[in-house]
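**Q** predicted model and sequence below, questions to follow.
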Amino acid sequence: MVPSPHPSLASIVDAALAHVPALSHALYNGIQDELKSRLEHHQLLAGWSKRRAQFAPDLEASLNQLLAVARTGRDPLHRDRPAAADFSDLKLSLVDESQALKDVAIAHVITAIEDHSRAELHQLGNFFAALRGIARPLKNDNPLRAAVFAQALSRAIEGVDLDPEGRAALMRIAAHPLAIKLQPIYAQLCAELRQAQLGGLLTSHGSALKESDLRQRQFKTLTESATPAPTPAATLDQVALKLDLMNTRAASLPPAVAPAATPPVAMHLGPGTGAPGSDLLSRLYDQILADDRLQPPLKVLMGRLQVAIVRLSREDASLLRRQEHPTWLLLNRIAAHGAGFQRPDDADLRAFLSFLEKTIQPLLDSAHPSALQFQQALVQVDAHIRAEAEARGQRSAVALERLDREQRRQEWKRMLRDQLQHQLDDAHAGKLMRRFLLGPWVEVIAQAMVQHGRDAVHAQSTIELVDALLHSVQPHEDEASRQRLRAQLPALIRALDQGMDSIALPQIQRQAFMDELMRQHGRVLRGLPAVEEAEAPPAPAPKGPALTPEEVLQQLLDERESQLPSRWAHERVDRGQLPTVPVALYSEEHSPHARAALQDWIASVQIGGWYHLFLQSEWITAQVAWISDSRQLFLFVGQMPDERHSMTRGALEQLVANGLITRLEEEALLQRAIGTLMQDLDRAG
C-alpha cells in the first residue's frame, strides 16, 4: 500500500484494515498447528473442529467492525457492559467465574502482543496522541492497541463449541501466533509514518526518557497504575541509624573540608528543633509531602497536620520507632483513600476533605496531642470511609442481596432435602407425599428464601407448613381431634396453593397431589390410616457385580479424563511487572499454601477499599461498596457512581491468582517516604 503523504487517523486505520484478511487466515493456521502439535490440547480439538471453518470469517468480521468504529475517531472498545442482569431499577454487570476466565485470557493476549511489539505500539501511541493534540499519550489514544485485537479474538472464539475454560485455553493458544503476526503489521505502519516525515511525532513523547523509564511508562499505559518499582523495605530505625551515622561523620571532619550543609527542609519545628529525631522527622515529612501519588488537596491538609505531629514527637518517642503508630496509620489511610479519586476537584474527594478538616481540628487545637487522639481520628476516618462506600452501593443493596441469595439456592435446596429426608423416614406419609415434599415443596421453600431471605417470616412459614401437612395425615383417634383437623384444613390448602403458585407448578402435578391429599384426609377424618398399609422405605439399590481389574482401571481413566479441563482455569498469566501482586503466591493449583494465601487475600477485602482490576477487556479503578453475608458476592463501584460490577467469589479468585487485581496504595505512604529517604541518604553517603 502506497503511504499517504499526509497520514491521518483514517488512513492509518485503513492501512491496518488491509491486513485483516491475511491476519485472520494466518491466525487460523497458527491455531491449527498449535492444536495438532501438542498432545495436551487434544480435548479442545472436537469443539474447535466443529466451527473452525467459521473462525477466520468471524475474526475478520469482528476486526472490521471494531476498526470501522476506530476510523471515525471513537474508541472501538467503548461500549455498554454486557452480562447485565436487570434487578430493581439498576443494571448490574455480574462478573462470574466464566467472565473472569475470559478477562484472564484477554489479558494474556494483550501481554503477548505488547511483549512482541512494545516499541511499535509506543510509536503508534505517540502518533495518535499527537493527532489529537495531546501532550501525553493515554491508554485509549491508539485505536490499534493490543486490546482491540484481543477483544476481536475473544468475540471470534465465542462461537467455538467449548466451555468457558476451553475457550479461555484456546485464547491462550492463539496469543502467541497473533502476537507474531501483528508485529510486522505494526512495524510496517510505523515505517509508513517515518516515510511521511513524521519521525518527530513518533519520538516526541518518549525521546527524553531513559530505557528503564520508557518501559515503566509503557506498562503504566496498560495498567493505568502509577506503581513504581518496589524499594527495599527499610524501617524507621534503619533510616535513623543512617542519618545518625552521617551526622557523626560530618561532625568529625575539620571545618575546612566539611561538606556543604544539607539543604534546609521546608518544615519548621519551632522550639526544640535540636531535639533527637527532629532531623529525621523533618526529612521524612518532606518526602511525604513530595510524594507525587498524593492528591494535591491532601498534601495541603497533611501540611496542616504536620504541626500536630511535631508537637506529638516531642512527648512520644515511639512515633519515630513504630511504623504502626496511629499517626502513620492515619496518614496511610488518608493517602490510600485519596488514591481512588482521579481528579482533585472530584465532589466525593471534596466531601472527604471537608470531613477530614473537622476530624483533625482537635489535633491542631491541642498543645499536647496524644497517640490516643490520633487513634480516635483513625477510627473516625475508617468509619467514614466505610459508611460512604456503603452509601455508594446502597441503591444496589436490595438487588444484590437477592442476587446473593439466588447464588445460594442450590445449596439451600440440598440442605432442605437432607433435612426432609430424615423427617419423612418416620412419617409414613405415602410415596406421592414424599415425592411432593422432596421435589416441588423444596422448590417452594427455596424460592421463599431467595425472595424474602432465609430467616424471613414467609420462608419460615413454608418450612413450618411441612410439619402441619405431615400432622394432618397422621391418625387422629378421637372425634375432637378430627374436628380440629377439619377446621384447619382450609387454611392448610390455601397455603399449599400459594406455595405452588410461587413456583408455577404445572396443573397436572398440582392436581395429582391435591387429589391424593384429599383422599388421605378423607381416610383420616373417618378414623382410618392415611394410607391403606404402611409402605416400607425404599430398599437401597442392589450392588452390582464386583468390577474386574480392567474395569476398575477404565473407571479411573474416565474419572481422570473428566478432570482434565479444570487445569485451564488455573494457568497463570504472567504479570510479573506488577510488583504489588505476588502472583506465584496464589497461583500454584495444588499447593495448600497457595490456597491458604488466596483465601487470606479474599478475607482481607473490606468495604471501602480501592482496587485496580482488569474487567471486560480494560483496567478500572473501583471501590468495594458491599459484600454479601456469605462473602460469595462483592460489589465494586467505579469512579463514576453508575459504574457498578457485582462479582462472584470465584471470579475474584481467578483475578487474584492471575495477577489482575491489586489494592491501591498496597505500599503505604510512609513506606514510600522511608524508601525514598533511604535512597537519598545512600546517595549522599
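**A** Yep, it's here.
**Q** please make it C-alpha for all contacts and neighbour counts, starting now.
**A** Will do.
**Q** L613 in helix, strand or coil?
**A** strand (DSSP: H, G, I helix; E, B strand; the rest coil).
**Q** what's the end-to-end length of stretch 419-431?
**A** Distance across stretch 419-431, first residue to last, is 17 Å (C-alpha to C-alpha, to the nearest Å).
**Q** kindly report the same for stretch 644-662.
**A** Using C-alpha to C-alpha, the gap from the first to the last residue of stretch 644-662 comes to 18 Å.
**Q** ditto for stretch 496-511
**A** End residues of stretch 496-511 are separated by 12 Å (C-alpha to C-alpha).
**Q** contacts for it?
**A** 440-441, 443-444, 447, 462 (C-alpha atoms under 8 Å, 6 or more residues apart in numbering).
**Q** which among these gets closest to F127?
**A** Q447 (57.2 Å; C-alpha to C-alpha).
**Q** tell me, how many residues neighbour the closest one?
**A** For Q447, the count of nearby residues is 23 (other C-alpha atoms under 10 Å).
**Q** try R405
**A** That count, for R405 with other C-alpha under 10 Å as the rule, works out to 26.
**Q** before we move on, what about the one 5 residues further on?
**A** A count of nearby residues for Q410, using other C-alpha under 10 Å, gives 13.
**Q** same question for Q511.
**A** Burial measure for Q511: 12 neighbouring residues, criterion other C-alpha under 10 Å.
**Q** also this one, for the comparison:
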Amino acid sequence: MAKLLKLRLGVSDDPTALQPTLADCLQALLSQSEPLMAQVIEGLQLAAAPAGPRRIPGFQQPGIQRAVQALAEASAEVRARYTAELGRLVYEGGGKEQAQTEALRFEDLQLFGDEELDQSIEVARAQQEVSQAVDDVLPALDALISTLLGWRTIQSGLNPLRPDVFVRALQACLAAHVPDPAVREALIVPAAGLLGAQLRQLYRELTDWLASSGVEPAMPVGGKAKKGLATGTAVASSVAKTLLTLDRLRKLLAGDFDTPPRQDYQHTLPASMALLQDMKQVDALVRQLEERSRGEPPAPPRDLLEPAPAEGSPRLGRQLGKEVVRLMFDNLTQDSRLVREYKNQLKAIEPAVLRLAQYDSRFFSDRSHPARQLLDRMTQRSLAFTNESDPGWQRFLATVQAAVKWLDSKVIDADTFAELLETLQAQWGEQDQNGRQRREDGARALLHAEQRHLLAQKLAGEFAQEAEGLGVPEFVGDFLKGSWSQVVAEAKLSCVDGSDDPYGYRALVADLVWSVQKSTAQRSRLARLAQMIPGLLERLREGLDRIDYPPELTGRFFENLTVVHQSALQEGRDAQAREAAEAAEAQPSQLPDSVFDDAAIWLAEGEAAGTGYLQPEAGAQGAPAQGPEQPPAAPGELRTGAWVELMVKGEWLRVQLTWASPHHTLFMFTSPAGTAHSMSRRMLDRLRAQGLMKVIADRNVVDEALDQVAKTALLNSLDGKT
C-alpha cells in the first residue's frame, strides 16, 4: 500500500512548512480506499482457497466460495463502490443508517424483525473487530484530528475518519454484492478483521504525517488519555453475561415469556376486589397480598453447568425481567448527573419495581406504564438540582422519601404506582403553580412575536415588489422591509374585527414610496408633497410607537427621509439640499441579512421583559466559556424537557427547555426557581458556539439507562451466548 507521506513531502522538505488541513487528511486517506478494499478482497480469496496458510475451514462451503469469487471477479466495481460509499459517509455523515447502527434504543427493540436483529449484531461484531485492531493507534489520531477540527480537547465522536465509518461502508458494499444474508454474515467479520489490520497501518501513517507537519494534539478531556473506544459504560453482571442477550431481550419486550392470567397477576386485582367485596373475603386476600408484597427471598445464583431454562418458560422471563431492572437501576445509580442522595432513594425504590416486573411485563414494553412514568418524572425533576445545597432540594427530597415509604406500605401493582404518581404530580403542581403561570404568559408573548415575524416576512416581500423599478432609495426599502413590516404585521394581528388594514398602515406604503420617487410629472407634485409630508411623518412615528420600536433603529431612516423631502420641496433649486439628498439616496443598504431569517426575531422591550428574552446585542457580550467543550448541535436537537446549563451573570445556572415555538425560532428555558430565559435560534447557536450553554440531558435519563441495558445485551450477543 502506498505511503501517505510520499503523496505530500520530499526528502529535503521542511515538514512544518506545509501544515495539512482537515480536507488534506480526508483526501489523502480516501485516496487509499481502493487499495484498502483490494487488500480485503485478496485476504478473502486466500481464506477461501482449498489450501494455504490463511485457509479458513468455514470458507470452504460452496456458497461462500462462490461469493468470494464473485467479489474477486467484480473487484473494480466493488472497489469503486466502496470508495463512493466511504466518501459519502465521511463527508455527509451517513444519514439515517448511522442512527440505525449506532443508536440502539431499548424502546425500539421490540419492533425489530429477525433480519434487523441479525444485521445489528452483524455490524456490531464487525465494528468490534475493527476497533480491537486500531485500539492502540486511534487515540493519537483522534487528538490530532480534533485539533484540525478546531477543538482544544479530544472529540473522538466527531472524527470523520473513525472506524465505524469504514465498517458501515464495508457493510453497504457487501450488501450490494453479496445478496445472501447468511453468506454475508459469514463474510463480514473476517472482512472486518482484514479491514482493521490495513486501517491500523493507515491510521499510524496519518498520525505520523500530521505530527511531523507540526499539528499539535488536542488535550484529553479531564487531562487523562483514554485508550480505546469507550462507547458507554455498560453495567454487566455474571447473570447478564450468561442470560441477557439481544434476542431474549426482544422476546421479553414482545411478551413472549408471559403466561396465561393466573391468581398472582396483580394487575387484575381491581375487578377481583369488587367481586370479593361482595363475598366478604377482602380481608383474607389483603393478608395474602401483604405477605407476598414483602418480597420473595433472593434466588440462589444459577449453576452455570445447569441447563438454562427453556426459551419460552415463565421462569426465564422472570429472570430476564429481574436482570433488566437491576441493570437499569445500576446505570441510574452510576449516572454522574444525579445527586447522590437521590441515587440512594432510587436504591430504596428498586425492590418495589423488581416485584412489579415479575408479574407485569408491560413495565418493559410500555413507556406509559405508571411505574415507568413515575421513575421518568422523578428522575427528570431531580436534574433541576446540581447538589444537595440547592434551593428547593429538601422540598423535592421530602416528596421522594414519602414515595419510598408509600411503596413500602402498599401492595405493589400498576395501580399503586399510578396512584403515587398522581399524588406526586399534585404536590409538584402546587409548588410550580406560580412559575407555570409566568411560563404560560411568556409563551404567549413569544408565540405572538413569532407570528408577527412570519407575517412581517411576507409583507416585506410584498413591499419590495411594490417598490421595485420605481427608483426608491435603498434606505426606504430597508425601512419598509424591516421596521414597517413589523408595524403592519402587529396591526393586522391585533385587529379583532377581521379588517385587513385596521389603522391604514398598509396603505401608507404607497404614499411613502410616491414621496421619494424622482417623478417626471411635476405638476401639482409640490403642493401634494407639502400637504402630505407632515401627516406622513406623524403616522410613521405613530405606527412605530404602537409597537414600542426602538427609535435608534429608525434614526437613520428619518434623517435621510427629511433630507430627501426638503430637496423635493425645493424642486431641486437648492444645490446644497439637492447634494445632501443625492448623498442620502446613494448610501448603501444597511438592511441586515437576517430580516428574512427565521433565526433573528425582534421583540419589543415590554414583550422581552416578561420572558427574560436575550436580545442579540446582549449575546455578543458574555463571560468566557468555563465548562468543557462540546460539539455544536442544531437547535432542533434540543427537545422540550431537555436540561441545560446556561451562563448567567458569570455563573452556571441549571435550566430546562420548557417551550419551543411551532417553527422552532424561539425557545424558553426555565430555572428551578421559575425564572424564564428565552432566546432566538440565532442566540441559541451563538451561546453554544461560545461554550456558554452545555446540554446536560436531552432525553429521559431512565430511557438512557434502558438503552445501556440493550447495549449490554448486544455485547453478550457478540460473545455468542444465545
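**A** Yep, that arrived. Note that the coordinates shown come from a computational prediction; the quantities given were computed from them, not determined experimentally.
**Q** and the TM-score between them?
**A** Scored by TM-score structural alignment, normalised by the length of the first structure, the superposition of the two chains gives a TM-score of 0.37; 390 aligned residues with a C-alpha RMSD of 7.6 Å.
**Q** which two in the contacts of stretch 496-511 of the first structure are spaced the farthest apart?
**A** Checking the contacts of stretch 496-511 of the first structure with C-alpha to C-alpha, the most distant pair is P440 and T462, at 11.9 Å.
**Q** who's more crowded, those two?
**A** More crowded of P440 of the first structure and T462, by other C-alpha under 10 Å: T462, with 22 against 18.
**Q** which strand or helix spans the closest residue to the more buried one other than its chain neighbours?
**A** Residue nearest to T462 of the first structure in three dimensions, not counting chain neighbours: I445, with 5.7 Å by C-alpha to C-alpha, 6 or more residues apart in numbering. When elements are defined using DSSP states H and E, I445 of the first structure is found to belong to helix 440-452.
**Q** could you measure the residue nearest to T327 of the first structure when sequence neighbours are not counted against L356 of the first structure, distance?
**A** Nearest non-adjacent residue to T327 of the first structure, counting by C-alpha to C-alpha, 6+ apart: F374, 5.6 Å away. Using C-alpha to C-alpha, F374 of the first structure is found at 12 Å from L356 of the first structure.
**Q** more crowded one of those two?
**A** Applying other C-alpha under 10 Å to F374 of the first structure and L356 shows that F374 carries more neighbours, namely 25 against 18.
**Q** so in the second structure, which helix runs the longest?
**A** Counting residues, the longest helix found in the second structure (DSSP state H) is helix 433-467.
**Q** tell me the helix or strand right after it.
**A** Per DSSP H and E, the first helix or strand lying C-terminal to helix 433-467 of the second structure is helix 474-479.
**Q** name the helices or strands packed onto the following helix or strand past that following helix?
**A** The helix or strand immediately downstream of helix 474-479 of the second structure is helix 485-494, counting by DSSP H and E. Packed against helix 485-494 of the second structure by the contact rule (3 or more C-alpha pairs under 8 Å, 6 or more residues apart in numbering; DSSP states H and E) you find helix 433-467, helix 525-546.
**Q** from the ones you listed, which stretch is densest packed?
**A** Neighbour counts (mean count of other C-alpha atoms under 10 Å) averaged over each of these peak at helix 433-467, with a mean of 18.
**Q** can I assume S646 of the first structure is in contact with L92?
**A** Yes. S646 of the first structure is within contact range of L92, at 6.5 Å (criterion: C-alpha atoms under 8 Å).
**Q** just the strands in the second structure please.
**A** In chain order, the second structure shows strands spanning 643-648, 651-660, 666-670, 676-680, 693-697, with DSSP state E as the criterion.
**Q** let me have these in a markdown table, extended by distance to Q319 of the second structure.
**A** Shown next, in a markdown table, are the strands of the second structure (distance: least, C-alpha to C-alpha, whole Å):
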| stretch | distance to Q319 of the second structure |
| --- | --- |
| strand 643-648 | 35 |
| strand 651-660 | 38 |
| strand 666-670 | 42 |
| strand 676-680 | 47 |
| strand 693-697 | 31 |
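**Q** buried ones in the helix or strand harbouring G47 of the first structure?
**A** Using DSSP H and E, the secondary-structure element containing G47 of the first structure is helix 42-71. Buried positions in helix 42-71 of the first structure, judged by neighbour count with 16 or more other C-alpha atoms under 10 Å: 44, 47-48, 52, 55-64, 66-71.
**Q** report the longest helix in the first structure, please.
**A** Once the first structure is assigned using DSSP H, the helix that runs over the most residues is helix 371-407.
**Q** what's the angle between it and helix 440-452?
**A** For helix 371-407 of the first structure and helix 440-452, the angle between their directions (axes from the mean of the first three to the mean of the last three C-alpha atoms, to 10 degrees) works out to 140 degrees.
**Q** who are the packing partners of the longest strand seen in the first structure?
**A** Taking residue count as the measure and DSSP E as the definition, the longest strand of the first structure comes out as strand 618-627. Strand 618-627 of the first structure is packed against helix 371-407, strand 610-615, strand 633-638, with contacts defined by 3+ C-alpha pairs under 8 Å, 6+ apart.
**Q** next structured bit after the first one?
**A** Stepping forward along the backbone from helix 371-407 of the first structure, the first helix or strand reached (DSSP H and E) is helix 409-425.
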